[in-house]
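# Sequence and computational prediction follow.
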Amino acid sequence: MYRSIDLFAGIGGIRKGFEKAFGNEIKTVFVSEWDENAKKTYKANYKQDEFEIAGDITQIKEEEVPPFDICLAGFPCQAFSLAGKRMGFDDDYKGMCRGTLFQDVVRICDGHKPKVIFCENVKGLTIHDNGRTFKVIKRAFEQIGYIVYDQVLNSKDFGVPQNRERIYIVAFRNDIDSKDFRFPIGTCSDTCIRDIMERDVVSVKYYLSTAYMDTLRKHKERHKAKGNGFGYEIRDLFGQAGAIVCGGMGRERNLIIDNRLIDFTPVTHIKGEVNREGIRKMTPREWARLQGFPDEYKLILADTHLYKQFGNTVTVTVIEAIAKEIRRVLEHDTGK
């Protein structure tokens, strides 16, 4: 039985991928997440936990975390700003990473020395501050006794129709034979948006109003005149979605045409009327499917929260594929 901790847990996407890969051989023993709405979704889907979700990780001492073998950490990308005196990359992680949430991952793992550390972040992390930030991260893990592997993978290659590139970091403790570790190669890139659409006609509330469509078109035209490509986008049902994000144009960049609606009577207050072109937002369940979450995953909150949560979370199918490779190395190393 491998014991895992889930830091910056969000709604439990990384945990879900590892549980699918390890099955009954993994048990989560500690969870940390500060966002109250994310906690509600997490608790609804992981009711069997025998502990409360911890809050601010910066206030948690290493000794308050129970022993663990695997650290899962989707640390926030916006936390990065290289602090300290920037003395170069021979400086230790405490000097280079002060004030970042990443430091708390290193701090806790330094205290417990788990077999594996797994992290996920935005692709842009690799080039932040001309690549220095990413070097600091890898160097920090090396300094506390780990061999670090990293790879950019795209969700669309792992069975979901979403073009989403992310950086994945896997660090094995030095005494574990990890030389045969390889990141998985995606072999399932033929799924399309139609595959994840709701089977039944969705509520009229997801269909855009004529007034809002007019606003989106004018917005796009203004940016087009300036020579950039900002604005709404209607996706081909036989194609793939762009990366879903929690704010800004996240939903409007992934509109679809669904002509199954018959009753155009609004159920919310809108300007104008419901458009007759069949243009709608994807539903939260469709976003969950874009991220590889199974349909039994419970969505208990209002749509506004769910869009934010699924835009922020990870793609479960990618995590599962990487976790299977991690499990293979661990079982080979321990003789299982």
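That came through, no problem. Because the structure is a prediction, the values reported are computed rather than measured.
# going forward, measure contacts and count neighbours with C-alpha atoms only.
Will do.
# okay but Tyr146 is in contact with Phe172, surely?
Yes. If you go by CA atoms under 8 Å, Tyr146 and Phe172 touch, sitting 5.3 Å apart.
# Of these two, which one has the most company?
Using other CA atoms under 10 Å as the criterion, Tyr146 and Phe172 rank with Phe172 on top: 27 against 23.
# Now the more buried one: which helix or strand?
Assigned by DSSP states H and E, Phe172 belongs to strand 165-173.
# Ile137 too?
Here Ile137 is assigned to helix 132-143, by DSSP H and E.
# Which elements pack onto that helix?
If contacts are counted by 3 or more CA pairs under 8 Å, 6 or more residues apart in numbering; DSSP states H and E, helix 132-143 sits against helix 93-96, helix 102-112, strand 146-154.
# which one of those lies closest to Val136?
Ranking the helices and strands packed on helix 132-143 by proximity to Val136 (CA to CA) places helix 93-96 first, at 7.1 Å.
# Who are the packing partners of that closest one?
The contact analysis (3+ CA pairs under 8 Å, 6+ apart) places helix 93-96 against helix 132-143.
# May I see the buried residues of the helix it packs on?
By neighbour count on 16 or more other CA atoms under 10 Å, the buried set for helix 132-143 is Thr133, Phe134, Val136, Ile137, Lys138, Arg139, Ala140, Phe141, Glu142.
# can you give me the angle that helix makes with strand 146-154?
Helix 132-143 and strand 146-154 are oriented at 140 degrees to each other (axes from the mean of the first three to the mean of the last three CA atoms, to 10 degrees).
# And here is the other one:
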Amino acid sequence: MRAVVFEEFGRLAEVREVADPEPPPGGAVVRVAATGLCRSDWHAWQGHDDSVTLPHVPGHEFAGEVVAVGAGVRGVRAGARVTAPFVHACGRCAACARGDQQVCERQEQPGFTYWGSYADLVVVRRAEVNLVELPEGLPYTTAAALGCRFATAYRAVVAQGRVRPGEWVAVHGCGGLGLSAVMVAVAGGARVVAVDPSPEALWLAGSIGAAVCLAPEPTADATAAAVREVTGGGAHVSLDALGSAMTCAASVAGLRARGRHVQVGLLAAGAVEVPMGRVLALELELLGSHGMAAHAYPEMLRQVSAGVLRPDLLVRSEIGLPEAPGALAAMSDGSPTGMTVILPGGTGEGATG
């Protein structure tokens, strides 16, 4: 098969022929129809995740067709149209027994702990636990956005943020993850403040329902003050969907009393100054959000199929596998507006299945 491979962290990857994977016991092999270009893949390429070993194939949000299943797999058939969360859970540990597969104690992640989906084929371990069959007619390009950014945003807003109709929600960072959070919060009846330096990203946030669109101020405190002003005292829920010291601090400081901060964007190593005095005085909640378990997908997929949620509106670019190394490297200068989806079969192919 063809795959995007890098031999050194930060060095331009290349497309090359590698051996086709075999389905492991309990697992499956999926032919990749579409896979998202995600900032987490950039972090892997940069060497920010110590689970990555070289040489490596990135990619962790994908959709496609099952082409082979391993020994002992039940309920998964060749030919099924599927996606999967980026956390591949073991299904047996204490966290999984509680239904918290997104924080599985023995989790694996394609594109991080083993080779990922910037390829013609990708392995899904523990297929019965982690594969999600797609509704008929859902395009692969849309489904590829669900495995990481959209599903992560969905759980961050609905389960972790516990957003209620009429509440103010601030979203700091309007890349694919942040825009997904805007869309989910708006669908839940919230009033959303979108914060991003990019006029194009703010335009897209406004087009999907953000009530207020703000460019960040030079400091976290000033950005937080602007959010508090437009929300009449602060957001009820605020999400750092970028993952930086500035956006994290601004998110926490922009909350009203008893507000809820959800850290969704991956923070690189380094000091992050959180205003803990404000956390204490206002009884703020600080929460993390790490993907979503496969068993929680049906309600999200129901809303997508019904048109309540439109992740397809966030897909702004489709590229082929040969363009993927350059697109990944370009993220060093900032994330593209909306979502970019890689189609290993070539642009225009495999989008619907």
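Perfect, I can see it now. Computed from a predicted model, the values in this text were never measured in an experiment.
# Need the TM-score between these chains.
Aligned and superposed, the two chains score 0.34 in TM-score terms (TM-score structural alignment, normalised by the length of the first structure); 156 aligned residues with a CA RMSD of 4.8 Å.
# can you redo the helices and strands packed on helix 132-143 of the first structure as CSV with distance to Arg285 of the first structure?
CSV is the format used below for those (distance: least, CA to CA, whole Å):
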stretch, distance to Arg285 of the first structure
helix 93-96, 40
helix 102-112, 31
strand 146-154, 21
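# Any idea which of the ones you listed gets closest to Ala323 of the first structure?
strand 146-154 (13.3 Å).
# what's the following helix or strand after the closest one?
That would be, after strand 146-154 of the first structure and using DSSP H and E, strand 162-163.
# Between the helices and strands packed on helix 132-143 of the first structure, which one is closest to Arg15 of the first structure.
Across those, closest to Arg15 of the first structure is helix 102-112 (CA to CA), at 16.0 Å.
# Flag every buried residue along that closest one.
So helix 102-112 of the first structure, judged by 16+ other CA under 10 Å, has buried residues Phe102, Gln103, Asp104, Val105, Val106, Arg107, Ile108, Cys109, Asp110, His112.
# Which neighbouring elements make contact with the next helix or strand after that helix?
Moving toward the C-terminus from helix 102-112 of the first structure, the next helix or strand (DSSP H and E) is strand 116-122. Counting contacts by 3+ CA pairs under 8 Å, 6+ apart, strand 116-122 of the first structure packs against strand 70-73, strand 165-173.
# Deepest in the core, which of the ones you listed is it.
strand 70-73 (a mean of 24; mean count of other CA atoms under 10 Å).
# The strand holding Phe172 of the first structure packs against which elements?
Contact here means 3+ CA pairs under 8 Å, 6+ apart; on that basis strand 165-173 of the first structure packs against strand 116-122, strand 146-154.
# could the ones you listed go into TSV alongside distance to Phe30 of the first structure?
Shown next, in TSV, are these (distance: least, CA to CA, whole Å):
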stretch	distance to Phe30 of the first structure
strand 116-122	14
strand 146-154	22
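# Redo the buried residues of helix 132-143 of the first structure as a markdown table? Include distance to Ile193 of the first structure.
A markdown table is the format used below for the buried residues of helix 132-143 of the first structure (distance: CA to CA, whole Å):
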| residue | distance to Ile193 of the first structure |
| --- | --- |
| Thr133 | 35 |
| Phe134 | 33 |
| Val136 | 38 |
| Ile137 | 35 |
| Lys138 | 36 |
| Arg139 | 40 |
| Ala140 | 40 |
| Phe141 | 38 |
| Glu142 | 41 |
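# And those residues, which is closest to Lys27 of the first structure?
Phe141 (23.6 Å).
# list the contacts for the closest one?
Contact analysis of Phe141 of the first structure by CA atoms under 8 Å, 6 or more residues apart in numbering lists Val106, Ile147, Val148, Ala171.
# Pull the contacting residues for the nearest residue to Tyr149 of the first structure once chain neighbours are set aside.
Excluding the flanking residues, the one nearest Tyr149 of the first structure by CA to CA, 6 or more residues apart in numbering is Val170, at 5.2 Å. Residues in contact with Val170 of the first structure (CA under 8 Å, 6+ apart) are Val116, Ile117, Phe118, Cys119, Val148, Tyr149, Asp150.
# cool, Ala330 of the second structure as well?
Taking CA under 8 Å, 6+ apart, one finds nothing in contact with Ala330 of the second structure.
# tell me which residues in the helix or strand where it lies are buried?
Ala330 of the second structure is part of helix 324-330, with elements assigned from DSSP H and E. Neighbour-count burial for helix 324-330 of the second structure flags Ala324, Pro325, Ala327, Leu328, Ala329 (criterion: 16+ other CA under 10 Å).
# burial count for the residue lying closest to Ala63 of the second structure once chain neighbours are set aside?
In this structure, Ala63 of the second structure finds its nearest non-sequential neighbour in Thr83, 4.4 Å apart by CA to CA, 6+ apart. Thr83 of the second structure: 29 surrounding residues under other CA under 10 Å.
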